[in-house]
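> whatever this is, show me its structure:
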Amino acid sequence: MKLKNTLIFALLVAGLAACATAKEQHLQDGFRVMTGEEIVSVFSGQTVEGRYSDGRGVFVEFRSADGRLTTIESDGRTYHGTWSVDGDWLCFIYTDFPVKKCVEVLTKDGRYVDIRTGGREFGKFTDITSIQPGNVNNLPLK
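Alright, predicted model coming up:
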């Protein structure tokens, strides 16, 4: 039993160390953390496309200037909710998952990455592959 607990602990520590490096690796690669003002300026009223680092696929999302949000995943699932900026954090609350989740947004040379730095998704990140002005896909808002 002691060996099993030791192995579980070692795997947990190794997993957390690997996750922690996602932000550190991006910072070492020349990315920097965006301010709240920058986040609003870049993402408000924009259609955002991105790719999840964990292989879940891609998404397209419209972040309206009034804080409403619609996301469509690559498997066709659609989510509605709100987005906001809290300090220098980009935050989301989805109708189906009414828990506020916030991410740090990093940037380098016009490239954007958001990184989960807490909770169950600690260390995962999203590469933003496209930002276009307006609701170019006419995603319905609620």
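> from here on, contacts and neighbour counts on C-alpha atoms
Noted.
> setting the sequence-adjacent residues aside, check what's closest to Arg111.
In space, and not counting its chain neighbours, Arg111 is closest to Ile128: 7.1 Å by Cα to Cα, 6 or more residues apart in numbering.
> run this one through as well so I can compare:
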Amino acid sequence: MAWFEKIVPSRIKTERRSRSVPEGLWIKCTACDSPLYRAELERNLFVCPKCANHMRIGARDRLLRFLDPDTAKEIGERVTPEDPLKFRDSKRYRDRLTAAQKSTGEKDALIAMSGELEALPVVACAFEFQFLGGSMGSVVGERFRRAVDH
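This next block holds a predicted model:
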């Protein structure tokens, strides 16, 4: 805004444009910066069709794509993290857990699922790196143990 418009407001009114493209419809490739249509990228398993860059896939999505459709069943989903030591460094561990759970939508770093792979029964695990860098706490150990025992 120019200094004189502060004194005498403009008579020309511009209408605000609303975004006609919904949020998340396009994704920029992390390697070549090409805009990519989300649906096409998902069909291509998050590999950029322009430069063949493999983009990050979350652990849950990776397992659901790996296992045969409608066969996946999560193992140890009710096991939740605790902080019995009341650990604290620059930030409380409980606060770090809450922030990680909110940002990822996961309860802990390891996701374990049973299902079928080409009609054969399998158990698979994957780490969600976005959850505290895939740190290994008691929940990771317990979920892994349950997956092995399954």
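> please state their TM-score.
TM-score for the superposed chains, counting by TM-score structural alignment, normalised by the length of the first structure: 0.29, backed by 84 aligned residues with a Cα RMSD of 5.7 Å.
> max-length helix in the first structure?
Using DSSP state H, we find that the single longest helix of the first structure is helix 2-28.
> the strands in the first structure, which residues?
32-33, 46-52, 58-63, 68-73, 78-86, 89-94, 97-108, 111-115, 125-133 (DSSP state E).
> most packed of these?
Comparing the strands of the first structure by mean neighbour count (mean count of other Cα atoms under 10 Å), strand 58-63 comes out on top with a mean of 23.
> what is that one packed up against?
strand 46-52, strand 68-73 (3 or more Cα pairs under 8 Å, 6 or more residues apart in numbering; DSSP states H and E).
> now the angle from the first one to strand 58-63?
If you take axes from the mean of the first three to the mean of the last three Cα atoms, to 10 degrees, strand 46-52 of the first structure sits at 150 degrees to strand 58-63.
> circling back to that earlier point, using a markdown table, lay out the strands of the first structure together with distance to Ala20 of the first structure.
Below are the strands of the first structure laid out as a markdown table (distance: least, Cα to Cα, whole Å):
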| stretch | distance to Ala20 of the first structure |
| --- | --- |
| strand 32-33 | 15 |
| strand 46-52 | 17 |
| strand 58-63 | 23 |
| strand 68-73 | 26 |
| strand 78-86 | 22 |
| strand 89-94 | 17 |
| strand 97-108 | 13 |
| strand 111-115 | 10 |
| strand 125-133 | 11 |
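> how close does Arg94 of the second structure sit to Ala39 of the second structure?
Per Cα to Cα, to the nearest Å, Arg94 of the second structure is found 36 Å from Ala39 of the second structure.
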